[in-house]
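Q: What follows is a predicted structure for the sequence shown.
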Amino acid sequence: MKIAEILSRLEEMAPLAYAEDFDNVGLLVGDSNTEATGVLVCHDTLESVIDEAIAKKCNLVVCFHPILFSGLKKITGKNYVERTVIKAIKNDIAIYAIHTALDNHKQGVNKIFCNALGLTNTKILVPKQNFIQKLVTYTIPENVEELRNALFDAGAGKIGNYEDCSFNSKGIGTYMGNEDSNPQVGERFEFVENDEIKIEVTFEKHLQGKILKALFRNHAYEEVAYEIYNLENQHQNIGLGMIGELTTEMPEHDFLQFVKEKMDCGGIRHSQFLNKPIKKVAVLGGSGSFAIKNAIASGADAFLTADLKYHQFYEAENKLLLADIGHFESERFTKNYIVDYLTKKISNFAIILSQENTNPVKYF
């Protein structure tokens, strides 16, 4: 099995197009055409993880955080990033990072976070915008079903919990072909008025190539009339953070103790108690200070995230309990999820969970 085949499976789970613009995801080191010997899944790719991959005969490391985030001008081994990359290259080990592609997935990092806390009725906290496009095309009635089904098969027509969604309206199309034309209906130089159906479907923008390929391959006309629009709609199934509900409300102190145990936290920094029960909980794995206002607007009683600065605790505005549970801790079950996914998708192949604890933060 080629490394590329494994990466294709990963991108079925978390398309790289889901990642944030600032991120550096995908294959960072290595050749995807190399035969895979095994996969080691980790949180952070460090030298010790590469050593583990060597020992376990894995030539692909799938990590959550990218080891290469900003550009490298030199690779001389002067810091941990350069040393890790050098060791990986010397030992023909590929490195693939998934990061915010999985953060933004509805079953990804934040759903895993919610599941660990037993939250129900979950939904995306910060839905992704400018990610949906709309295709409008026109065809003869006899071609509608074939064309529409081809567009659905390519990924169009998915809205929330529904598939095969489209809007279809009848109209009259007109055209006149020149000497080089080969019209489906009518003759060259003949002005044609023809019954047509207008088909409208939405799709995620990274699927545009597949959608257009399906359109051109299955459309009845020689020249395909179509338009693509960028929509400002929020995508309710893609985005950062998540909000859900505890099965039973808890006092604030009990809630934080519960979180500490479930997420195995070394400590929790939090805003002042408001003496209100906790029922509705917002979460955002990793650095989530940007979503404090979203958590408040959602009506959350508590917001769990990481990497909060001193003054950001004031932003709770006595409207919710704001808690920093630790960056690693908020994402700690992510690598297990990736291993479970790959094990189901690729049978009889070594998919190994790294035993290295790469959390750089220690608690006294």
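A: Sure thing, it's come through.

Q: Going by C-alpha atoms from here, please, whenever you check contacts or count neighbours.
A: Fine.

Q: For the host helix or strand of Val81, buried residues please.
A: Element membership for Val81, per DSSP states H and E: helix 80-90. For helix 80-90, the neighbour count (16 or more other CA atoms under 10 Å) marks Val81, Glu82, Arg83, Thr84, Val85, Ile86, Lys87, Ala88 as buried.

Q: Quick one: residues contacting the residue nearest to the fifth one when sequence neighbours are not counted.
A: Pointing back at Val85 there. Using CA to CA, 6 or more residues apart in numbering and skipping the chain neighbours, the partner closest in space to Val85 is Val29 (7.5 Å). For Val29, the contact set (CA atoms under 8 Å, 6 or more residues apart in numbering) comprises Val85, Ala88, Ile89, Ile93, Ala94, Ile95, Tyr96.

Q: name the helices or strands packed onto the helix holding Val81?
A: strand 26-29, helix 47-55 (3 or more CA pairs under 8 Å, 6 or more residues apart in numbering; DSSP states H and E).

Q: So which bits of the host helix or strand of Phe203 are buried?
A: Applying DSSP H and E as the criterion places Phe203 in strand 192-204. Buried residues in strand 192-204, counted by 16+ other CA under 10 Å: Val192, Asn194, Glu196, Ile197, Lys198, Ile199, Glu200, Val201, Thr202, Phe203, Glu204.

Q: second one coming, line it up with the first:
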Amino acid sequence: MKVGVIRARIGEIELSDLLRALEANRANAVVTVRCEDVIGRVHLRDGQLLYASTDPGPHLGEYLVRLEYLTLEQTQELVLRQERENPGTPLGQLALRMGLLEPGDLREALNAQVMEALATLLAQRTGDILAEAISENASQVVLPEMLDTSAVLFEAARRLDEWRRGKVRPEAVLRVVSDPTRHALSTEAWSVLELVDGLKRARSIALESDLPETQVYHLLYELQSRGLLGEAEIRPTDPLILVVAESSLVRRLLLVTLERSRYRVVMPHDPDSARRMLEHHKPQAVILQVRDLAERVRQLRASPDGRFVPVWAVAEEPPRGFWVRSARVGHIPKPFSEEDLLDALSGIKRKV
């Protein structure tokens, strides 16, 4: 069934109610949710859930890396091939076609992303909702099997309710303070506990895990509440990196890779916020993945806070020209590996 255009504010209509109504009417639709800090999209075919995503938020390619189904390099190479040879072909379908993934692996990664995206959108209290009809022939990211909308909404709401019971701060540094073997813990709790070392911030632990970020903060809260974890007495100061990337996937892969190695990451959404972050946060390095590299570097070096900060460009080819040397711009190859990133940043000193 086709639907007309539906516009509403969150509160006038609840996202979950709208999705269930579209499900009941077997609608082909895309629902866009615009809030102050996040934009989300939910795709439905015959009322069944095809796909959901948020920006900012995890990318499918990120989950494929976090679940260890693909490497950093494989994921980026897939995107390059997608752009050059297969425009419009969903990333997951391309990976299946090339034999890099099994259907069950793709389904697990997509399920994880869809569930996290829906939980994020259901948590929003203000914003605008727009539902529009889509063509039955429109290209979509397709799950091996479409998801039951009501069942997914129920599970996302259950998780959201659980997460709201308590979370640690992303910057919290925790250590194990009692014997966990004396407690009955879930598999997920054990997987998170194994990553706690008294040095990593909660965000680094969350992005090293294959669980949704908010779920990890909740599990850490539960472990702390039960007396298994306590605040670390000494908190190392992790270096701060400012990342500006036009590709949402590259942005998320940089975030995950850097956070796993105990670098703090800030990601501005426009040039103005980049200038503000540069001024207020005083990052120890800047990583750029942009088309107008020379202009961005010129703006950066013109700022008092950006005059001397180390800068690296993520690009397939090293930037060329006299300005590159005078502006002191380093190069990180694209596709990049974890080793490429960490080698580039190896000169940055950590403070305790």
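A: Cool, the structure landed. Every value quoted in this text rests on a predicted model; they were computed, and no experiment measured them.

Q: Let me see the TM-score of these two.
A: Once superposed, chain against chain, the TM-score is 0.28 (TM-score structural alignment, normalised by the length of structure 2); 173 aligned residues with a CA RMSD of 7.0 Å.

Q: possible to save the helices and strands packed on helix 80-90 of structure 1 as a markdown table with distance to Ile211 of structure 1?
A: What follows is those, written out as a markdown table (distance: least, CA to CA, whole Å):
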| stretch | distance to Ile211 of structure 1 |
| --- | --- |
| strand 26-29 | 23 |
| helix 47-55 | 39 |
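
Q: what's the closest of those to Val283 of structure 1?
A: Of all the helices and strands packed on helix 80-90 of structure 1, strand 26-29 sits nearest to Val283 of structure 1, with 25.1 Å by CA to CA.

Q: Please find the angle between the direction vectors of the helix or strand following that closest one and helix 47-55.
A: Using DSSP H and E, the helix or strand that directly follows strand 26-29 of structure 1 along the chain is strand 39-44. Angular relation of strand 39-44 of structure 1 and helix 47-55 on a 0 to 180 degree scale: 170 degrees, by axes from the mean of the first three to the mean of the last three CA atoms, to 10 degrees.

Q: buried ones in the longest helix along structure 2?
A: When structure 2 is parsed with DSSP state H, its longest helix is helix 103-122. For helix 103-122 of structure 2, burial by neighbour count (16+ other CA under 10 Å) applies to 103, 105-107, 109-122.

Q: Tell me which other helices or strands that helix touches.
A: With contacts defined as 3+ CA pairs under 8 Å, 6+ apart, helix 103-122 of structure 2 has these neighbours: helix 15-24, strand 48-55, helix 60-66, helix 149-163.

Q: Can you redo these as CSV, where the extra columns are distance to Ser248 of structure 2?
A: As requested, those are arranged in CSV below (distance: least, CA to CA, whole Å):
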stretch, distance to Ser248 of structure 2
helix 15-24, 25
strand 48-55, 8
helix 60-66, 10
helix 149-163, 24
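
Q: Relative to Val79 of structure 2, which of these is closest?
A: Among those, helix 60-66 comes nearest to Val79 of structure 2, with 8.9 Å by CA to CA.

Q: Which strands or helices does the helix or strand following the closest one pack on?
A: Sequence order places helix 72-84 as the next helix or strand after helix 60-66 of structure 2, per DSSP H and E. Applying 3+ CA pairs under 8 Å, 6+ apart, one finds that helix 72-84 of structure 2 makes contact with helix 60-66, helix 91-97.

Q: Any buried residues in helix 72-84 of structure 2, and which?
A: In helix 72-84 of structure 2, residues buried by neighbour count (16+ other CA under 10 Å) are Leu72, Gln74, Thr75, Gln76, Leu78, Val79, Gln82.
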